[in-house]
Structures are given as C-alpha cells and as structure tokens.
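Trainee: I'd like to go over a predicted model; first the sequence, then the structure.
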Amino acid sequence: MLPATSTTDQSSHQMATETNIVETSIQHKLRGLPKSKGKDYRLYQVPEHLREVNRECYEPSVVSIGPIYYYKRNSLKYSQELKLRHLECFLELGVWKKGYAAYSLGNFIDFLKGWEEEARLFYEDNISLSSDEFVEMMMVDAAFIIYFMMLRSPDFPHREDPMDKMMAWALKVLQDVFLADNQLPFFLLNELYLMAFGSDYPQISFRDITCNFIGESSIPGWVAARTVGKVRVRDAEDIKDLVDFLRVLCYPSVKLGHDQNPKDNEERFCDENKLCCLPLKRQGRNLKDEKKSQFPPTATALKATGVKFLATDGKNLLDIKYRDGVLQIPTLTIEDTTETILRSLMFSEQCHYYEDSYFTHYVFFLDALINTSEDVQVLIKHGIIEHWLGSDDEVATMINRITRNVAITNCEVYYSQVSRDLHAHVTTRWNKWRAILKTDYFNHPWSTLSVVYLVVLLVLTVLQVYTGFTQ
C-alpha cells in the first residue's frame, strides 16, 4: 500500500499535466489569432444576427465594392464587366481632357500601390487577396464609383454612360454603393479623383461630387445634400466611407451634449447590466416610466389627444421638435432603398458612434410613432411621410422590422425630451378624456350623430320635466 504522501504527489502531478495540456491548447489558439492592426477598424463586417432580419439590406445585388464580397458570390461576377466599362470611360475621360498628357492605367496602378497598406488597415478582417488582386480591386472599384457619380453630377459634361440601356439596374446600384460593408475608404476615392481630374476641375472637389450625387437621388439626406449638408461635409475632418459621408451630411442642428432643454443635462443613471441607460430618477419619478418615455406614443394616440403634426423641410432630417402642442418632423421619402440606407447608417453608428447615435435614435423614434398602417396614414396626411411602396401596411412593417436586433448604447436618447413632453401631453387628464371621447364616441360620422341625437334627446327630456314642474 502506497503512503498517503505518495498518492498526493501523484494527484498533484496529474493535475499539473492536465493544466499544461489546457494551457498549451489555449496558447496555440492565441498565437493563431490575427495580429492586431493597432487602430480602430474603419469597416466592420455585418454580423449574422443583423443579416438574418433582412439579408437583402446587407448584401450587394448588382456590384460588389471592396474586398469583402470580391468574387465571393456567383451572382456578382457578371457585374465585373459593368465596373470595367466604367473604368474604360474613366480613362477615356482623362484622355479627352488632357490628351497625350493623360495618366495611363499603369500610372494609376503605381499610385494606388502606395496606398495599399493603409487601405488594408481600413478593414476589420485580414484580407486574403494578394497584393496584385487587392490593387486591381482598388483600381476597378474606385474608378467605377468616381465615374458613376460624375455622370450624375451637373458639374460635368455629358459623357458615355455604360448603364444607359440598363436603367433597371440603376436603383440597385445606388443601394449597393451605400451598403454597410460594401465600401472603399473615402480617402482612396478622394485621392484617385484628385490625381485623375483635380487639375481639370479645381473648383469641384470629390465631396462636391458626392453631394451632387446624393442630391439627385431620393435617399434619406438628399435635401441636405443640396443645402446645409454641403458645409457640414466640407468642414468634416475625417470621413470613413460613403455611409459615413451620408451620416455627416445629415447631422442635426443641435448635437448631443448641447441639449435643447437644460432638463436633459441631468445626472445619469446607468445600469451596468443593460445597454440602454437612463437619466437619474428625480424625486417622485418612476424609473420604469422614465424608460418608457424615452420614445413617443403612437401617431394615432397623439392625434387623439390633440397633438398637431407639421411637416418641415428635410434639409435637417433629424431635427424633430415639439412646441405648443405641435410636433414638427421633417418629411421622409420612403422607397425600396430606404430600409437599406437606414440600416447601413445605424450599423455604422453601432460600430463607431455609439455616444451620438443620431440615426439610430431617429429610427427608434419612428418605430415608436408607427405601429400600424393607421399611424402611417396620420403621418402621410400631414406630409411627414411620402412613400413609393405598395401600401401603408408595407411602410409600417418596414419601420417596425428595422430596429430588430439593434441595441441603443447611449444613456440619453437624442429625442428623449421631445418624447417626455409628448407623454406629459397625452397623460394630462383632459387630453386622456378627449382621446376616449374621440376614440369611443366620435370615431365615425354615425357615432357622432348618435351622440348628438342622445344629447339633444336628453336636453329635451330635461326641458320637458322642468316645464311640467313649473306648470
């Protein structure tokens, strides 16, 4: 029989061996991790839990831009011809402007090779493309975007359009250009444009071209692109990609941290187990009610309690205000591409701008305002929504679906003060009674006539009784 000390030594040795095996396994996996790029990634790949809500809004339909979808989908391979035709026209435009002094394709390739390392750092994942493949991708895709936008800008003479006979594709190409992870670095587009056409059009920057391109469309922000947005993007120091460009274009006139109402600058209450944080509860206020009041009641509930709706121009799309019983909301045009554009903007904020997620808060505000087609009809009647979809039900479904699997990470929702004021209006005793009367008794002309008839009958009965007594 072995001594007790010997048994203990064997157990300790066995435990140490097992620990070494586990440690070796973990160390091997740690060494296999991709090397950190030492900076915040500029473009993240959309995760599966967001894609599964509506894949069409996250994957290119016609053209792939950048390395993430490069030759990964068979349905996109034929679009390479479309991009190459734009590249051909891009080069011909240079010859038309400069003649024999025009840059050759080789000159552009040598130029882009100098940007390869920085461009690779733009992407979250280590790109599997070889150096030659990556530079070719940059050349073809960047020339495609630049020429595609120049064709749709009034500042340039009319030139050959490779999509002249392919208008059925145009809307989908517009959508693909603003997909969240179907992007090139904005600096790359800007630098290639400056090299190719900067000396020919010194008064027209690539930011001007992008504004003109958006302004000629009907995507969210098109009014800002024609007006106040031009100044915003011109003064912006760092624009990551075209999605980020669109977000900067639509900045609200008052940013988070500079609240419209001093009441918003309260101390904050943050539950470390929750993503959504709320202001510190003041005396007599319920935290659960506070959370609910971060978002407004529905449009039909607001209408029933006497709130008036006013559509304002869309140059500041995110500027929603409530004053003196009037809810002011800029007009939003909804078409087939709108959901994709909004999802891209929200995903960009989830990755980079969680402290000032203006578009995310805007979409959540709309989602709270709209539950059914009746809510949509209220907003359409007042010019706040214009849509080209098949029905009002489709609009409601789209708005309700768009926030699924999206988290709000900011302590104070941008529109929380507007929402609190709306809830205060709705919960006023007179307004509650007004809503009940309107919903239950005056929701139809016949109902109204019935109530009037009963009131008249009651008055006549009282008069008859009173007359009987006096006689």
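Mentor: Good, I have the coordinates.

Trainee: okay, CA-based contacts and neighbour counts for the rest of this
Mentor: Fine.

Trainee: so Tyr358 makes contact with Tyr414?
Mentor: Yes: at 6.7 Å, Tyr358 counts as touching Tyr414 under the criterion of Cα atoms under 8 Å.

Trainee: of the two, which one has the most company?
Mentor: Tyr414 (28 against 25; other Cα atoms under 10 Å).

Trainee: okay, and the more buried one sits in which element?
Mentor: Using DSSP states H and E, Tyr414 is not contained in any helix or strand.

Trainee: next one: the one 3 residues further on
Mentor: Take DSSP H and E as the rule and Gln417 turns out to sit in helix 416-426.

Trainee: same thing with Ala225?
Mentor: helix 222-226.

Trainee: what does Phe309 give?
Mentor: strand 308-312.

Trainee: beyond that strand, next helix or strand please.
Mentor: Scanning onward from strand 308-312 (DSSP H and E), the first element met is strand 321-323.

Trainee: state the distance from Arg207 to Leu189.
Mentor: As for Arg207, its distance to Leu189 is 10 Å (criterion: Cα to Cα, to the nearest Å).

Trainee: name the residues of the helix holding Gln417 that are buried.
Mentor: Buried residues in helix 416-426, defined by neighbour count with 16 or more other Cα atoms under 10 Å: 416-420, 422-423, 425-426.

Trainee: put this beside the first:
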Amino acid sequence: MVAVFNKELLSWYLITVKLNQAVESGIQNAQTPTASTSRSIDLPESSSAREIQPSNTDTLQIPIKEDESAQEPDAGQVKPVESEWVISIKDKLQQADQEDGAGSWAKVSIYRIPQCLREGDDNKAYIPQTVSLGPYHHGRKRLRNMDRHKWRALHHILKRTNQKIELYLDAVKELEDRARACYEGQVHHNSNEFVEMMVLDACFVLELLRGAAGGFTHLGYSRNDPIFAMRGSMHSIQRDMIMLENQIPLFILERLFAIQAGGPSDQVGWPAGSQTGVVARLALRFFDPLMPTDEPLSKSDRSKLESSIGTTFDPLTEQGGLHCLEVFRRSLLAIRAGPKPTPRVWIKKWSHTNRVADKRRQQLIHCVTELKDSGIKFKRRRTDRIWDIKFKNGILKIPRLLIHDGTKSLFLNLIAYEQCHLDCTNDITSYVIFMDNLIDSPADVSYLHYCGIIENWLGSDAEVADMFNRLCQEVVFDINDSSLSRLSEQVNRYYEHRWNAWRASLKHRYFNTPWTIISFFAAVVLLWLTLAQTFYSVYGYYKPH
C-alpha cells in the first residue's frame, strides 16, 4: 500500500513526537539524583514567529526548564509537610510557653473555684445571684438587669463630683495590665471592654460602700431607690460581693475613690491624699451583717484592727492585688495574724507522711456528745474572734457563732480562697474543720445551742449539722498545719484519760439531779452505818465487856 502524506502535516507530527519524548525524559530525570539543568530537542527552524517551515536538516534547540522538584535533595533528606494537627499542637505549646514564661501566677489573687469544690449542691454558693463584678460572670443573662443600676451609679458620681468620664477611664487604663494579672486564666475582653467593665463595676461598689457608711440620701439617691437603699435586696448584694469569683482588685477601688475624694463636692468627708485603707474600712462596715459573731469589739481591739488594715492594704505596694473577700478574712484574723501572713509550705520531708488529703482522716477531736460523756464541759467565750478557742481544766470555751442563710456561702468562699492562695494561712479552714468534728448530729447542735455557743437562724438543728458536714468535702488539709492542732491534742489527752470518763459517768448517773444527789448521800450514810454496826458486833464478840 502506498500512502501519500502532506509534507507539512508530517513535520507537525514529528515535532509532537519529539516534545512528548522530551517531557517524558524530563520527568524521569527529575526522579533521579543526577538530573541536568536543561534539555534540548531538535525542531525545524522557524522563519517567523507565527509559521514554522519544516526541514529535514535544520533543527531548532528548545530549552525546557526542569521541574523544581528535580532540584530537591534525595529521598532520605526530604522534609515531610507538617499536617494541620501537628501545627495546632505546636501553637498550643507555644501559648503554654508564653503563659509559663510570663511569671504572672504569683500575682493572681482572684481565682476560679476548683471543679472539685463545685461538685454537689454547693455550686450556688459560688455563683452570684444578683450582681456580677469582674470578668468571670460578666454578661450573664439573669444578671444583666443590674447593669442599668451600675450606669445610674456612675452617672451620680460624675454629676456629684463634676468630673469627666475620661478621668476614670484613663486612671483604669494605666492599671489595666496589673488588674488583668489578678485574675486567673486569660480574660477574654479587649482593652476597651475591660476598662469599661472595671470602671462601671468599681464605681458601683464604691457607691454601695459609701452609702452604707454615710447614708444613700447624702449621695443624692432617693429614699425609695430600689438598689441604693438599705432594703431587702442589699443582703443579696452583700452575699454576691463576698464571693471569690465576684471580686474587683482593691487598688482599682482605691484609685477611683481617690479621684472622687479630690472632687469639689465630696460628701463623705475624707480629705484627698489620705485614702489609703479607707476603702478597706468602708468594706468592713458594709459586710458587718455577714460577720459570724455579734460580740462587740472593744476600743483597743477596734483601733488595733483599723491600724492593721490601714497599713496592710496599701495600693501602692506589690501586695495590692487584694479584694473585699481578703479584707473580710483579715478582719476576722487581723488581731491575731500579723500584717504579712506566713506562706504555707506544702512539701516537707519531715511531715510528708502526716499530710492529710482524706476526709476520713481529718479528725481533730471527737464530737460534742463523746466529749461530754468523757467529762468535758462547753462554755461560751465572750470574744469577737471566732477562732479564739480555749481549753483549760476540762472546760472548752468557744466563741459564739451566728448561723444564717449567708454563713454557708461565706465559709465556702473563704475556704476556697485559702485553698487556692498559698500566701495566706489556713486559719478559717482549721476553724471550720474543728467545728465540723464537733458537730456530727443534730444533738450536738442542740447542746451547743443550749450552751450559748451556736445561735441558729438557719432553721432546724439538722440543717446546721448537715451544713457543717458538707463544708469541708474535698478540702485538702494538713492536721499538723492547723492552728488548733495543739488545742486538739490537749482535748484528746483529756478524753483518753479513763478516770475522767469514770468521773463523768458517775456524775451523769448519780449527780445529775438534786434527788439523785440526796439518794446517793443517803446510801453512803446507810452503808457507813451498816459497816459500823458490823464492826462493833464483831468487836464485841471477840472482846466482850
């Protein structure tokens, strides 16, 4: 068969074959370590840019650039592409390194309640029910109703002092980084939102503190005001303001109060420049209804307490990241504790075996019923310091304790703060565990109430016993680190002495009423006479007259 081809078509066919061969050879060379940098094929010369004249002899060199992968190293040195999963892990590690390297853990003083303490029915004691302060509960739906009253408080302050809002915003802006460091974890608010929240919440708190001390009418509020008046809602606000997660740094309150005191129409009366410790004293007056005792302070103790707080809570010091809960706690312990508490050391070689983290081993002393049966008496100690418990000559003297609907939340937040903050003692935790050991049943509560030690405003004795038995669940506590450990040892030694138990049993059985006392002495006299008669009868038999 004879095939006749067009010369031009044949030339294009040859060009296509050459191109295909060049591409295949380029790919093969890219997969080998010894690949050249360029290739060339023979093509017919082109007489112009648009037309190629085929020729059998003349060829055209067309350079072909190799693939970039041909320049990569051999397979043993190729770096694999990182997946999105590995990249996300590296980002998290980098963020952890930044948080750990920042060194801000030592500045935290407003903590989130640990999840182990939230278990059970006590979660409500840590969450505010009326007003939110700070970033932890900011924006909660059921707490938004209080925001309009916060804006009213800020408006009253600006109107009363004739100041501009920029003065407050700039002051808090300077303290923003220091305020953020007081909160645990990352605060998910930008700079403007955080400063606005701090100014609004701090001014609201200051109005409450000043109104409770000098009267809200002097601050320009109506006597029928729904919030800024001493009415039923104030008790709920006081309980919310004492919660650990609902705090404002004290140096923020001090700074804004100093700005207000410099205004032309200050109503409270403190001169500008002497505001150090004033907010702390106002806070003590505001939270006085939550005090767990109603014993009045003497003049010497009152002056000692105020002077201690005035020197301790200085917003210009490095320890200024405190709050109202810490003020309240130090007011309970100020007369006993020094201005700088001794930090706790958790790891000690000589007390590692005595470290207690088990509820069943946190037994300091026995319950009231058992101690009473062993001959220990209970009396009320007249002092405002609830931790000041004394034991001498078999008499355990305990200060009076008021139990109301806010006592549970108060103790839980104080215990949580002592559990989280290592730069404070565990005196409140020691006291609560001591009372928890004393109270095991409603009968124990009833006897302490009979002795005047417990004033129950909560309800039945069973509710008080249940409250104390639930307060210290999941609490890590070291018996050797307790401030009441030595007193507990004295009570236990007295309890374990058998003669004291026998004497108490004798008194309980034969000397509990006047008739049993008379019967006992009559029996003793009768026994003595019987013995005397027997003696003389025997004596007369052997030695008659």
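Mentor: Nice, thanks for sending it over. Predicted model only: the values in this text are computed from it and were never measured.

Trainee: what's the helix holding Gln417 of structure 1 aligned against in structure 2?
Mentor: Aligning helix 416-426 of structure 1 against structure 2 (TM-score structural alignment) gives residues 485-495.

Trainee: related to what we said a few turns ago, have a look at Arg207 and Leu189 of structure 1 and say which one is more surrounded.
Mentor: Counted by other Cα under 10 Å, Arg207 of structure 1 and Leu189 do not tie: Leu189 has more neighbours, with 21 against 16.

Trainee: hmm, the more buried one is touching Phe144, no?
Mentor: No: at 10.0 Å, Leu189 of structure 1 and Phe144 do not qualify as touching, with contact defined as Cα under 8 Å.

Trainee: would you list every one of the strands in the stretch 151-300 of structure 1?
Mentor: Ranges of strands in the stretch 151-300 of structure 1, per DSSP state E, counting those that start in this stretch, are 268-269, 278-279.

Trainee: packed most tightly, which of the ones you listed would that be?
Mentor: strand 278-279 (a mean of 20; mean count of other Cα atoms under 10 Å).

Trainee: which other helices and strands does it contact?
Mentor: When contacts are defined as 3 or more Cα pairs under 8 Å, 6 or more residues apart in numbering; DSSP states H and E, strand 278-279 of structure 1 sits against strand 268-269, helix 287-292.

Trainee: how about 6 Å then?
Mentor: Using 3 or more Cα pairs under 6 Å, 6 or more residues apart in numbering; DSSP states H and E, the elements in contact with strand 278-279 of structure 1 are strand 268-269.

Trainee: and the strand it packs on, how far from structure 2 on average?
Mentor: Mean deviation of strand 268-269 of structure 1 relative to structure 2 after superposition (mean Cα distance after the TM-score superposition for structure 1): 5.7 Å.

Trainee: centre of the chain to that strand, how far?
Mentor: Chain-centre distance of strand 268-269 of structure 1: 26 Å, with Cα atoms, centre = their mean, to the nearest Å.

Trainee: what about Cys88 of structure 1, neighbour count?
Mentor: For the record, residue 88 of structure 1 is Glu, not Cys. 16.

Trainee: same question for Glu52 of structure 1.
Mentor: 12.

Trainee: hmm, back to that, what span of structure 2 is the strand holding Phe309 of structure 1 aligned with?
Mentor: Strand 308-312 of structure 1 maps onto residues 377-381 of structure 2, going by TM-score structural alignment.

Trainee: quick one on the thing from earlier: distance to Met15 of structure 1 for the strands of the stretch 151-300 of structure 1 - can I get that in TSV?
Mentor: Formatted as TSV, the strands of the stretch 151-300 of structure 1 follow (distance: least, Cα to Cα, whole Å):
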stretch	distance to Met15 of structure 1
strand 268-269	46
strand 278-279	48
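
Trainee: alignment lookup: His387 of structure 1 to structure 2.
Mentor: In structure 2, His387 of structure 1 lines up with Asn456, judged by TM-score structural alignment.

Trainee: my error: substitute Leu43 of structure 1 in the last question.
Mentor: The equivalent of Leu43 of structure 1 in structure 2 is Ile110 (alignment by TM-score structural alignment).

Trainee: show me the helices in the stretch 101-250 of structure 2, by range?
Mentor: Using DSSP state H, counting those that start in this stretch, the helices of the stretch 101-250 of structure 2 run over 115-118, 147-161, 165-174, 176-181, 191-214, 232-241, 250-261.
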